[in-house]
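Chemist: Need a 3D model of the following:
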Amino acid sequence: MGYKDRKYKRSRHLFDSFKHAFTGIKTAIAEERNMKIHLIVALVVLACAGGFQVTKSEWLILLICIFIVIILEMVNTAIERAVDTVTTEFLPEAKKAKDVAAGAVLIASLMSFIIGLIIFIPYVLAIN
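Modeler: Next up is the predicted model:
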């Protein structure tokens, strides 16, 4: 059965494309534990940035880090679900694909954490 024969056909309308994208975002938030964790951390970071009144460039860096982590978490979720759809048995290559995607999220999260430390430590140390 080809892709065109399946229940979900490619959308020809821009509005439908946006609708599908928002559905994907809602699904990731509703069904993925790690996405919820990333969003909670993002809210804490944004609250701290507002409280410390970070500079405009620091805001931009923080936002880029937040969005990179969230985007990679969604790509990781897509890869995991695609692999799980293709096979239910253990395949070493399927495991590698899932592990590499998870590793990308971990690297982005560590990078974001380090950048957060670099930005926030001077503000915290300035509190007397």
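Chemist: alpha carbons only for contacts and neighbour counts from here, please
Modeler: Noted.
Chemist: so where do the helices sit in the chain?
Modeler: 14-31, 33-52, 56-86, 92-125 (DSSP state H).
Chemist: Name the residues that touch the first one?
Modeler: By C-alpha atoms under 8 Å, 6 or more residues apart in numbering, the list of residues contacting helix 14-31 from outside reads 11, 35-36, 74, 77.
Chemist: who wins for most neighbours among those residues?
Modeler: M74 (22 neighbours; other C-alpha atoms under 10 Å).
Chemist: compare with the first, here's sequence two:
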Amino acid sequence: MKSKNSCAPYAFRAVQTDTYRLRTVQNDHTAMKNKNILQSMRHAFDGMQAAWKAERNFREYAAIYAIFFVLNLMLGASVTEFLIGFGLVCGVFSAEYLNTALERLIDTRFPEICEDNKFIKDTAAAGVFIVSIAFFLSQGLILLPKLLEVIACVF
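Modeler: Next up, the predicted model:
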């Protein structure tokens, strides 16, 4: 049973962005299937490019990661420490891609404001937040002792 404030379903509306031309396909589920792995990879890169252009968060996360990458290089992080940071950054970007896709779907398919839409968007954003916190905590645990060591040598 739907809640009192739930959204009524709307017919699918095709959305056009700079990178994508979506079309409505009825009863033909194979029309949008990738023919091979190269086409699948091309579509993945198209999605990455579209999200990079459309979402400020991707550019901000990339800048933050670049700063931490340089700090890790300068402070002599081990390969394992680099891999931990890289894995968590991949997690942040993956969560952000899913969040972006869900937000776009909600905004285009169910444009009205309601509690269900807010819940979906907020919980997707919470997933990004949790992985981001894990990245920052891991980088703090990795870099703080190294920074304190450098400061102790200077003073």
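Chemist: Let's have the helices of the first structure in TSV, adding distance to M1 of the first structure.
Modeler: Listed next are the helices of the first structure as TSV, based on distance: least, C-alpha to C-alpha, whole Å:
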stretch	distance to M1 of the first structure
helix 14-31	22
helix 33-52	33
helix 56-86	14
helix 92-125	23
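Chemist: And those helices: which comes nearest Y3 of the first structure?
Modeler: Smallest distance to Y3 of the first structure across the helices of the first structure (C-alpha to C-alpha): 14.0 Å, for helix 56-86.
Chemist: any idea how far the equivalent of K53 of the second structure over in the first structure is from V45 of the first structure?
Modeler: Taking TM-score structural alignment, the alignment pairs K53 of the second structure with A30 from the first structure. Distance, A30 of the first structure to V45 of the first structure, by C-alpha to C-alpha, to the nearest Å: 21 Å.
Chemist: okay, the two: which has more neighbours?
Modeler: V45 (17 against 11).
Chemist: what's the closest non-adjacent residue to the counterpart of the more buried one in the second structure?
Modeler: Correspondence of V45 of the first structure to the second structure, assessed by TM-score structural alignment: F68. Excluding its sequence neighbours, the residue lying closest to F68 of the second structure (C-alpha to C-alpha, 6 or more residues apart in numbering) is Q139, at 7.6 Å.
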